[in-house]
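J.: Can you look at this prediction? I've put the sequence above it.
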Amino acid sequence: MREDVESLDIKDVTANWVNAVVLERQIEDRIKALADLSHTPLFFGRLDYLHTTQEGQRFYIGRRHVHDADGDPMVIDWRAPVSQPYYQASKQHPQDVGLRRRFGYTGGELTAYEDEHLSDPTELERTSRLLQAEIERPRVGPMRDIVATIQPEQDEIVRSGLSGTVCVQGGPGTGKTAVGLHRVAYLLYAHRERLARTGTLVIGPNRSFLHYIEQVLPALGELEVQQATVDDLVAHVEVRGTDQAATAVVKGDARMAEVLRRAVRSHVTLPKEPLMVVRGSRRWRVPAYELEEIVRELTERDIRYGAARDALPQRIAHAVLVRMEQAGEAPDDRVQNAVARNAAVKAVVKECWPAVDPAKLVLRLLSDPEFLAEHACGILDEDEQKLLLWEKPARSVKTAKWSAADAVLVDEATDLVERTASLGHVVVDEAQDLSPMQYRAVGRRCTTGSATVLGDLAQGTTPWATQSWAQALTHLGKPDAVVEELTAGFRVPREVIAYASRLLPHMSPGLAPVESVRENPGSLEIRRAEPAALDADVVAACRDALAHEGSIGLIAADARVAPLAEALASAGLPYLAPGEETTAETRLTLVPASLAKGLEYDYVVLDEPSAVVDGEPDERTGLRRLYVALTRAVSGLTVVHAAELPGQLEG
């Protein structure tokens, strides 16, 4: 198929050079989408149908559609309706499938297959060995797609429609990230033309996470999906400063949206003097009360500040044209536009509805106590206002030490002035850590589209972490979104998830623990070390883990990363930073606990759990950070500690 596209001759096909350039670009994109991916088989399953319209037909299911030289299908895209029974059919509901075959691969080579006779009542339903082996296969490098192992409850979410927003609550190892990414791939398949116009976006918590997931969609033939962090979306100002936790909480509070709205609208003033427009030998007068009515009407419509400012001169010009018509003239649109550009009209607009720079507005709010008090009155108390004010007010936007929370405020103000462009679909992962104002920033990117919200309330590790999905979805602007819960764990071994779940009653009461389907005896080991030998024992645990196949993650409190890096270097153990791609030669990654969220490793060595807890501003946040660190392991977890373990881990 790729060779056919490469051999196309378009010299005499297009009428002009513009069409030729567009066609060449489309051909280049098609060739990229058909690129061979090493160790990625084109098909992984087969369906043999019994009756109905597919009677006696056999379909091979794969990552993308493949046809032969005559155009007849050889492999059916996993997203096609005829492929759905591969994920949903069962003994109880065979969906007219007589046989389902799973293929097993090793290093890209077909090495096994396994049949399920769904229509045979004598054959007992059993867990697929190939499915289990694929789930447990060691991972080196970035995240892989899961098209061969999608479970029925995951498939239902993946295939949910474009019009609705879906929120997926899922504990560690339930596959919520993969579900979100595969939902994007499905929507692009089912609504390609629409999403090609409106665009799709995947939002992750940090750059390391985005690098980890960046190969999933290309492996499924989808190359046009954008990826960004929330900080990327709101990069109107250069972030060079940080906030104390209490300050960041106030800045991230949804009440700040009303403070900003008041501040923006405060620039509107009612006209005091009449308007006189001179055209040739005639003068046209618009009284002050009529100008006031025009300004009030635009204010009451509550449209964007900038849109209202653009409409004001046209409204004033219309009032002048009414007078011209009353005097017997017949002005047209050109005359109205000329009047709108008249110097006197421009002067009224500048006085009544001046231009607003969003960054300068936020700068003034954070620097001027009186300006802040005026617009925060009845919304924020005095203590909250004091938290917002900078100790050393900046003189200009460029010299200000903006924080990440400040940038979100500037984004909100920017939207009040001019509407933010909306995309067709947005996926936001690790959403439990977003503040209400960050949710609003994401929601602005999908006001006319839909969203997939992924997260785990138990893994919220910011002071402003989401307490309930109902609140979060309201801030997102999608209060009617459907909340789906994934409770079956496929990645983390049962022993590890059970150990980590001891923390749940102390940090997220009422949240159901994940029920892992994987038993891996010996997957959890707790090692006690002497304080003086802690670093050496951690290095030894890393050497032991490297004896196994797959990736290794050494997770430690942020303050412990530097000494552990020195210990690894002294021991001659090469290591990577989060986001750097593991290789066969370098499989060990040193991970600060603050960056561990969303990442997975075959084996994890966790350094000093109490240090992870103590590294956070409060115990609850610390326990949640520890919960995240404990649940990054796919095959085995070794906990090395010198200090006493947190009491909440005691069984």
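T.: Arrived safely.
J.: can we go C-alpha only for contacts and neighbour counts from here?
T.: Noted.
J.: How much space separates the residue lying closest to Pro41 once chain neighbours are set aside from Val66?
T.: Nearest residue to Pro41 in three dimensions, chain neighbours excluded: Gly108, at 5.9 Å (C-alpha to C-alpha, 6 or more residues apart in numbering). Going from Gly108 to Val66 by C-alpha to C-alpha, to the nearest Å gives 17 Å.
J.: one more structure, for comparison:
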Amino acid sequence: MSSPSAPSAPDPLSAPSAPDPLTRERSHLTRSRAALRAMREDVENLDISDVTANWVNAEVLARQIEERIKALADLSHTPLFFGRLDYLHAPGADRAEGADGERFYIGRRHVHDADGDPMVIDWRAPVSQPFYRASKKDPMDVALRRRFGYTGGDLTAYEDEHLSDPAEAATTSKLLQREIERPRVGPMRDIVATIQPEQDEIVRSGLSGTVCVQGGPGTGKTAVGLHRVAYLLYAHRERLARTGTLVIGPNASFLHYIEQVLPALGELAVKQATVDDLVAHVEVRGTDTAAAAVIKGDARMTEVLRRAVRSHVTMPTEPVMVVRGSRRWRVPAYDLEEIVRELLQRDIRYGAAREALPQRIAHAVLVQMERSGEAPDDRVQDAVARNGSVKAAVKAVWPPVDPAKLVLRLLADADFLAAHAAGILDEEEQKEILWAKPARSVKSAKWSPADAVLIDEVTDLVQRTHSLGHVVLDEAQDLSPMQYRAVGRRCTTGSATVLGDLAQGTTPWATRSWQEALAHLGKSDAMVEELTAGFRVPTDVITYASRLLPHIAPGLAPVASVRENPGFFQVRAISASGEVVAACAELLRNEGSTGLIAADARIPVLAEALTAAGIGYLGPGEETTHETRLTLVPASLAKGLEYDYVVLDEPQAVVDGEPDERTGLRRLYVALTRAVSGLVVTHAAPLPTQLG
């Protein structure tokens, strides 16, 4: 390998005696940035005044141009390209013809010069794939793979791998290790420069299939899911532009943490939401006991709700009389009953069946008209369907259902619940979910998050939920079966990327197996992949945290850290909160971010101690500045977040803060694995025995 650097910025990976290659690469970077500016200016200078038929088209086109301009932004602190591939032969050429190889610079977006020749190739293009997958064993026709090192936006080093040279031994990339271990401040970064072969296979998997990724802490599962969205938008842009994409995270703090990844890759149209956002049909102001939440989240509630919805249908006992002109047409009650039973047997959605019922009644009238010698057409059938007597019959037989009102009655009326939960929920379960103080109206009810999911289920039973082209579901292990169903409704005609770690499930209804979860999602045929190589968590930290795995996920393989730096790790017995603050002050002397993670009940005490010591801090999800690099994190919000250094306060308090020990140990496992470079565990109380 060779890695020169600029004399003004010496680099341990560089060879000062050979600066010319680095100078040439910097020149290409300068030209590429100039080409990107020209591309942006071309779009900015577009005149659309004479190419649109009306103001609506003009608005749509102007919005598309605005998004294109944003996508072509040159982020000065972000490398425009991070790698180079020199092929032995031109991609796609017949090697027997001896076609000369080509050189491609791999970056976050495509850049071309004034003649249309590529200066930088998008990392998602097929020609870029060998940058991630080529090896000495399978060079994929690549003679040279070059990685670039940057400081800020300045190119400072390079590193070469001669993949097709049998004389050169395979070595570990120092630049790759440095990029993985680089201190982080602020939101999550993209990983386009460091995607590993096993990650790339998941990223580039097809749109038609659902993929479930089981990955321990630091394996990059969240990044893989986000980059898969970016790849799918590149490969299937027109289709996904019509159907839409969505990223679902566990909470607003997590979504804020990851929100810059896709825009940095030029993708601005992907929406983000929590499951609670998806089912926000009512204002959530209440909470459930753990036992009630488990029952309401159980898939058995689906049948209870279906029965309750169908109970609104009553069999007709009176005929329908339709008057048209001087003629009267009578549909007997037994014919109406046959129509209603047929619609019920079809098991279509309640609302769709209700819309079909008047047309079926009208058709029965038209049959009588034809038998009497008339020749009615579709307009006559529509008129009959709108007839007052037909509408009255439909309202009586198949009345409209308000989902929130139905769930309100189910949770407030013991007899109504008993009638539809018989044989599904036992008496104790029914009592558990019944409200002690029934609400008088939908607006006055103190709905819980689990109640909102039930309302969403009923809403879909009445009218089909709109389906997106692709959904990414992160931290999926914490969802209940009913929440999985809510997400699954959003991708019934599309696909999904499901991301999670069974060992990090911290809800009473946490997922027990991915097969079960995928069945609730409606994606039983999904491919399950497991990531076990840890890139973000240091060896000593993940080894310590893995002591908990036999107690929280016995069959799960521990994460194996691939980092060369073992990381900084200490367990300190303390006697006062001041020593926790001192540990934070000590870690803040290092470059990067620091997180102080503690049991939720301990947060006010620690906040007061930090303030008394004059140390500023932020809450999770708030934008981190250079001056404020400390985040005070309740253990309940730590999932999915990462910090260069972490101080974990009182592990036993984290365990005790949960309803049961197993959930508490899982919460502790999450908290222990948030550190990227170093972890200090402080405790006055004894450590959990499971830590050894």
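T.: It's in. Being a predicted model, the structure only gives us computed values, none of them experimental.
J.: now the corresponding residue of the first structure for Gly225 of the second structure: how far from Leu590 of the first structure?
T.: Using TM-score structural alignment, the partner of Gly225 of the second structure in the first structure is Gly180. Distance of Gly180 of the first structure to Leu590 of the first structure, computed by C-alpha to C-alpha: 27 Å.
J.: Aligned counterpart of the residue nearest to Pro41 of the first structure in the second structure, please.
T.: By TM-score structural alignment, Gly108 of the first structure lines up with Gly153.
J.: these two touch, right, Val224 of the second structure and Val203?
T.: Yes - with contact defined as C-alpha atoms under 8 Å, Val224 of the second structure and Val203 form a contacting pair (6.0 Å).
J.: about what we covered before: OK, contacts around the match of Gly225 of the second structure?
T.: Gly180 of the first structure sits next to Val158, Val427, Asp429, Thr452, Val453, Leu454 when contact means C-alpha atoms under 8 Å, 6 or more residues apart in numbering.
J.: My understanding was that the first one contacts Arg183; is that so?
T.: Same thing as Val158 of the first structure. Yes - look at Val158 of the first structure against Arg183 with C-alpha under 8 Å: they come within range, at 4.2 Å.
J.: Ser173 of the second structure -> the first structure?
T.: In the first structure, Ser173 of the second structure lines up with Ser128, judged by TM-score structural alignment.
J.: For that match, give its distance to Gly104 of the first structure.
T.: In terms of C-alpha to C-alpha, Ser128 of the first structure sits 11 Å off from Gly104 of the first structure.
J.: Neighbour count: these two, which is higher?
T.: Neighbour totals were compared for Ser128 of the first structure and Gly104, and Gly104 leads with 21 against 13 (other C-alpha atoms under 10 Å).
J.: What does Cys167 of the first structure correspond to in the second structure?
T.: Checking with TM-score structural alignment, Cys167 of the first structure has Cys212 as its match.
J.: I'd guess its match is in a strand, am I close?
T.: Yes - assessed with DSSP: H, G, I helix; E, B strand; the rest coil, Cys212 of the second structure lies in a strand.
J.: Could you measure from the match of Gly225 of the second structure over to Ala488 of the first structure?
T.: 16 Å.
J.: And Pro313 of the first structure, by the same measure?
T.: Distance, Pro313 of the first structure to Ala488 of the first structure, by C-alpha to C-alpha: 60 Å.
J.: same question, Arg139 of the first structure
T.: Distance from Arg139 of the first structure to Ala488 of the first structure, by C-alpha to C-alpha: 21 Å.
J.: Could you do Leu223 of the first structure as well?
T.: Using C-alpha to C-alpha, Leu223 of the first structure is found at 30 Å from Ala488 of the first structure.
J.: do the same with Asp480 of the first structure
T.: From Asp480 of the first structure over to Ala488 of the first structure the distance is 25 Å, taken as C-alpha to C-alpha.
J.: all strands for the stretch 151-300 of the first structure, in order.
T.: Shown for the stretch 151-300 of the first structure, the strands assigned by DSSP state E, counting those that start in this stretch span residues 166-170, 200-204, 226-229, 275-279, 282-286.
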